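Chemist: Quick check, what structure comes out for this input:
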Amino acid sequence: MLNEFLIVCPLVFLAGFVDAIAGGGGLISLPAYIMTGIPVHFAVGTNKVSSAMGTAVATFEFARSGYIRLKLAFLSAITAIIGSFIGALIALQLSDYYFRLILLIVLPATALYLLLNRHALHANPLALTTLSQRQFSWTLVIALTLGIYDGFYGPGTGTFLLLLLTGLAHLPIDLAAGNTKVINLATNITALLVYLNGGKILFLLGIVAGIFSIVGNHLGARYYKRYGSAIARPIIIIVLLIFFVKTVYDFVS
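Modeler: Have a look, this model is predicted:
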């Protein structure tokens, strides 16, 4: 029992810090739970507890910094909740094999895109930006799609959201980062309720780890506010490469 806390809590702290800056904290936190020998569904469900606690703090920090637009955030949260509910229901019935197979193609392609495109995640002046209907529509489609993914599997959701919201929806990086937190919080809470209903949560471990996640997210959000988007691109590339190696290992092991 103590061994679980010693393994999970420090890694969840690190996951929270990374997640607040560039997303992808689940790439660190979920394997931490699994390493302790916890059954996969319990690992995913308990991870939702700590992730939701930490993401709530990061969302508050980003909102306080002016990186969240209420109308866009509300509509994104609604569509993400629908997607996450669908994904979580599927996850309780099916293997994640097919998502992992797709990721073997998507991950290296995304990392290559970031390496070759120096304008990716380019910051636009947030205060001067008026969002178009196209930006709203793309944001809602992305929220629904990644909501399904997050409810089903989860790791890397924040990273993919940040990339798609800047690359497809063409949101300014700060607004994309803020909206990513809103969507992540909505999907985490929705999936958490589904796993709670299924009895797949270890509450004591999840809550204690959640405190570490809160501290990590708080420090990460403050770091982002101070240094801006310049740190996001290299961290995302590292996270994607780590996720790719992990996915390949899962397939061959």
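
Chemist: okay, CA-based contacts and neighbour counts for the rest of this
Modeler: Fine.

Chemist: all helices of the protein, in order?
Modeler: Taking DSSP state H as the criterion, the chain contains helices spanning 2-22, 26-35, 40-64, 70-91, 97-116, 133-152, 157-167, 173-197, 203-227, 232-252.

Chemist: One more, please, to line up against the first structure:
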Amino acid sequence: MADIALHLLLLLFLAAFLAGFIDSIAGGGGMITIPAMLLAGIPPLETLGTNKLQSLFGSGSATIAYARAGHVRLSEQLPMAAAATIGSVFGALLATVVPGDVLKIFMPFLLVAIAIYFGLKPNIGDLDKHRRMSVFLFTVTIVPLVGFYDGVFGPGTGSFFMLAFVTLAGFGVLKATAHTKLLNFGSNLGGFVVFILYGVVLWKVGLTMGVGQFLGAQVGSRVAMRNGARIIKPLLVVTSIALAIRLMADPAHPIRVWLGW
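Modeler: This is a model prediction of the structure:
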């Protein structure tokens, strides 16, 4: 595509800052950056590839902030991050084989279910609970599965990681958020490598938005660490519902096509 105008780059930078802020707390930054790039005239495939690049800055920035505050130990979580990366690589490679329409059909309902779970379950806080799955089993099953989903489709990945950490690993909300960002970084990296090989990454746009993502994630992660579950839970609920609405608003969504809306 032709070189993007300066004012569009500035708007994309601001969109990335907002996305980085929200994503570092509750996930869902892609529902801001992907529509923003499409509105700027960037083709869909280049949008997906470039989105992975700029998302690396946001998830990496949030991971650094949480690690510095002691909420995640990077050395202990590297196997999980590697599993997320591998899952995402296979997801991106097999994106044309996996029935994407099936994912699109169920995604809004799954996101609403996550919102209801976090919104109505009163005992979810910042304290760790009983672990229902061993670290090894969690690493070799749940993590690559969600990473695979991120490579195939993407929206809601952070919400799925959060739900898994809270319900299966027994993490408190803040700890789950911190660890989710590291795994998001891994899954973003896997998809990014595949998109580089296909040559669909717009480096100027991605790096500009990456700076916005980095700064937004630094601010957002500090807000999350200061307020804990008080802000993470409601923002996670709102973000999940907003993402579900965003997916259903697409005229090409299979349910809308089937109903003739």
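
Chemist: out of the helices of the first structure, nearest to residue 124 of the first structure?
Modeler: Closest to residue 124 of the first structure of the helices of the first structure is helix 173-197 (CA to CA; 6.9 Å).

Chemist: tilt between the closest one and helix 157-167?
Modeler: 140 degrees (axes from the mean of the first three to the mean of the last three CA atoms, to 10 degrees).

Chemist: so how far does helix 173-197 of the first structure sit from its counterpart in the second structure?
Modeler: Superposed on the second structure, helix 173-197 of the first structure shows a mean distance of 1.2 Å to its aligned residues (mean CA distance after the TM-score superposition for the first structure).

Chemist: Show me what that helix is packed against.
Modeler: For helix 173-197 of the first structure, the packing partners by 3 or more CA pairs under 8 Å, 6 or more residues apart in numbering; DSSP states H and E come out as helix 40-64, helix 70-91, helix 133-152, helix 157-167.

Chemist: rewinding a little: and the helices of the first structure: which comes nearest residue 123 of the first structure?
Modeler: Of all the helices of the first structure, it is helix 173-197 that lies closest to residue 123 of the first structure, at 5.1 Å by CA to CA.

Chemist: ok so, going back, most tightly packed of the helices of the first structure?
Modeler: Comparing these by mean neighbour count (mean count of other CA atoms under 10 Å), helix 173-197 ranks first with a mean of 26.

Chemist: if we can go back for a sec, any chance of the helices and strands packed on helix 173-197 of the first structure in CSV, plus distance to residue 31 of the first structure?
Modeler: Converted to CSV, these look like this (distance: least, CA to CA, whole Å):
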stretch, distance to residue 31 of the first structure
helix 40-64, 8
helix 70-91, 17
helix 133-152, 15
helix 157-167, 15
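
Chemist: So what does residue 14 of the second structure match up with in the first structure?
Modeler: Aligned by TM-score structural alignment, residue 14 of the second structure pairs with residue 10 of the first structure.

Chemist: And its match, how close does it get to residue 43 of the first structure?
Modeler: Residue 10 of the first structure is 16 Å from residue 43 of the first structure, where distance means CA to CA, to the nearest Å.

Chemist: Tell me which residues touch the spatially most central residue of the first structure, please.
Modeler: Most central in the first structure under CA atoms, centre = their mean is residue 158, positioned 3.0 Å from the mean C-alpha point. Listed by CA atoms under 8 Å, 6 or more residues apart in numbering, the contact set of residue 158 of the first structure reads 19, 22-25, 180-181, 184.

Chemist: Return the member of these nearest to residue 59 of the first structure.
Modeler: Closest to residue 59 of the first structure, out of all of the contacts of residue 158 of the first structure and judged by CA to CA, is residue 181, at 5.2 Å.

Chemist: gap between that closest one and residue 252 of the first structure?
Modeler: Using CA to CA, we find residue 181 of the first structure at a distance of 33 Å from residue 252 of the first structure.

Chemist: what does residue 149 of the first structure give?
Modeler: From residue 149 of the first structure across to residue 252 of the first structure, the span is 23 Å (CA to CA).

Chemist: now swap in residue 218 of the first structure and tell me
Modeler: Note on residue 218 of the first structure: its distance to residue 252 of the first structure, by CA to CA, is 37 Å.
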